[in-house]
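K.L.:
let me see the structure of the following:
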Amino acid sequence: MDQAKAFVLTNVEILNKSLTNVQMLNTFEQKTKIPKAYAVGGSSLVFLLFIMFGIGARFLVNLFGFGYAAYASIGALESPGKEDDTQWLTYWVIYGILNLVEHFTSFVLYWIPFYFTLKTVLLAWLMLPSTKGAEKLYIGYIRPAYVGFNAKINSKTQ
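P.N.:
Below is the predicted model of the structure:
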């Protein structure tokens, strides 16, 4: 039990340090005396519970998949480097494909238990720069399909 407590406290401290640059959370912490990590953790837990129980799940998952990504994409456009631009461009390509597939197969997908929970985890994996999920999916599957399809089109038009 002591190891679990130490693990949680260590990760709460790491999360608190990583959230120090978020002014809104700093203001929240000053006014409520609730640590930033607890606020983010509690909000995330409520978010996941709503999704797991289907309370506005479609809206919440799309808000998560679009909202944060749009915010981070604008930040990437304003930054001087190109690396983050590539991360978010590949994310948007995959996000668009996922939404298109979901639109045409929604009658099947909604029968999958915890579909929206799985989609949330997938979107988080795609978004996180530490996992580079969007890049892995793009390089492994989408780019080869595009290159092959593009080669067929180009050979028929010549």
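K.L.:
okay, CA-based contacts and neighbour counts for the rest of this
P.N.:
OK.
K.L.:
work out for me the element the nearest residue to residue 56 once chain neighbours are set aside sits within.
P.N.:
Distance criterion CA to CA, 6 or more residues apart in numbering; nearest residue to residue 56, sequence neighbours excluded, is residue 50 at 7.0 Å. If you go by DSSP states H and E, residue 50 is part of helix 36-52.
K.L.:
what comes up buried for that helix?
P.N.:
Neighbour counts over helix 36-52 (16 or more other CA atoms under 10 Å) mark 36, 37, 47, 48, 51, 52 as buried.
K.L.:
please generate a structure for the following sequence too, so the two can be compared:
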Amino acid sequence: MVTSEGSDKAGKNQELALQRLPTTAALEKVLQVLESNSPLNLTPITNFVRQEFISRISFFENKTSKTWLFRSFVKLGIPPLYLFIALSIILGTMIGNMYKRSVYLLCNLVGVVYPAYKSIQAIDLLSATSEGEVSNSSIVIINEQKQWLTYWAVYGWLQVVDYWSTWLLEMFPGYNLFKLIFLYWAQNNRSRGATLIFEKILKPLLQKNIQNYNNKIVSSSTNQKQRQTLRQRQQQQYNGNELYHQQQSGSLTSEPTPEEIWRRDTVVTSRESEIKPYRLNNNV
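P.N.:
Got it, this is the predicted structure:
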């Protein structure tokens, strides 16, 4: 009973969602007709279309239907289905004209606007976590940082490659179109191409280079310690040889004791007393 009630509620929620999104509902009906009338099993193909295309159309339609301009046209009596199709055609025409007239501007808009928005969201999520407003979101933060930091690194390298864009366009006429598709794939929240680039390409390369760098640091520090130990041994050996030569030549003298100093001073005083009368007689 619980399972049936849950499935009924899910079905009703889906029907309500399709009523609010007439374009998505129309496309869903087309897929259902194809599945029911085709002699072949088209379920894998239709499921792929649902996941990759209709879900994106549904997302875009949902965002568009919440705008003030769309609601204003609906209040005027224009059907939402036709209105959404018209807006999609207008938007596609504008993008096509921009691609023909200024493909560089279009590539920059596609490559910067949405990623900048998502990067700001990632920063807000990180600040909220540091303030304790969000709990158990460390994995989400790490994934977002990995996604967008890698994306900006890839986008920066594409900007460097654009220096040779004239030569690339001569060799590959579809370079700009390929760049647009690649940027969309890298930043899309479903494909998360930037994360895939990091996991499959950058991470193994970085781990290999970091390991080599650490090995070089360890070997250099070991060699430095060995050289320092060798210098200390050589210095000790040199000091020992020097001390030995000084002892052999008799140049090494120990400091006099207080008794020796007293005796020396006594001898000097007695000699001075003996020599003083002689000096006085000679002066006279």
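K.L.:
superposed, what's their TM-score?
P.N.:
After superposition, the two chains reach a TM-score of 0.72 (TM-score structural alignment, normalised by the length of structure 1), with 149 aligned residues with a CA RMSD of 3.2 Å.
K.L.:
so what does residue 114 of structure 1 match up with in structure 2?
P.N.:
With TM-score structural alignment defining the correspondence, residue 114 of structure 1 maps onto residue 174 in structure 2.
K.L.:
quickly note the distance from its match to residue 166 of structure 2.
P.N.:
Going from residue 174 of structure 2 to residue 166 of structure 2 by CA to CA, to the nearest Å gives 12 Å.
K.L.:
swap in residue 199 of structure 2?
P.N.:
Taking CA to CA, one finds residue 199 of structure 2 at 32 Å from residue 166 of structure 2.
K.L.:
what do you get for residue 200 of structure 2?
P.N.:
Separation of residue 200 of structure 2 from residue 166 of structure 2 (CA to CA): 30 Å.
K.L.:
residue 103 of structure 2 now?
P.N.:
13 Å.
K.L.:
how about residue 282 of structure 2?
P.N.:
Residue 282 of structure 2 is 112 Å from residue 166 of structure 2, where distance means CA to CA.
K.L.:
quick one, which of the two is more surrounded?
P.N.:
Remark: of residue 282 of structure 2 and residue 166, residue 166 carries more neighbours, 12 against 7, as counted by other CA atoms under 10 Å.
K.L.:
and the next helix or strand past the helix or strand harbouring that one?
P.N.:
When secondary structure is defined by DSSP H and E, residue 166 of structure 2 falls within helix 165-171. Moving toward the C-terminus from helix 165-171 of structure 2, the next helix or strand (DSSP H and E) is helix 175-187.
K.L.:
and that next one, how far from structure 1 on average?
P.N.:
Once fitted to structure 1, helix 175-187 of structure 2 is off its aligned match by 0.7 Å on average (mean CA distance after the TM-score superposition for structure 1).
K.L.:
could you count how many residues lie near residue 177 of structure 2?
P.N.:
Applying other CA under 10 Å, we find 13 residues neighbouring residue 177 of structure 2.
K.L.:
nearest residue to the residue positioned nearest the centre of structure 1 other than its sequence neighbours?
P.N.:
Nearest residue to the geometric centre of structure 1 (CA atoms, centre = their mean): residue 124, 2.9 Å. Distances taken as CA to CA, 6+ apart put residue 65 closest to residue 124 of structure 1, at 7.9 Å, once the chain neighbours are dropped.
K.L.:
surely the one you found meets residue 123?
P.N.:
Yes: between residue 65 of structure 1 and residue 123 there is a contact under CA atoms under 8 Å: 6.1 Å.
K.L.:
please identify every residue contacting each of the two.
P.N.:
Shared contacts of residue 65 of structure 1 and residue 123, defined by CA atoms under 8 Å, 6 or more residues apart in numbering, are found at residue 95.
K.L.:
ranges for the helices of the stretch 51-200 of structure 2?
P.N.:
With DSSP state H, counting those that start in this stretch as the criterion, the stretch 51-200 of structure 2 has helices at 55-65, 68-75, 80-101, 103-130, 138-161, 165-171, 175-187, 193-197.
K.L.:
much appreciated, bye for now.
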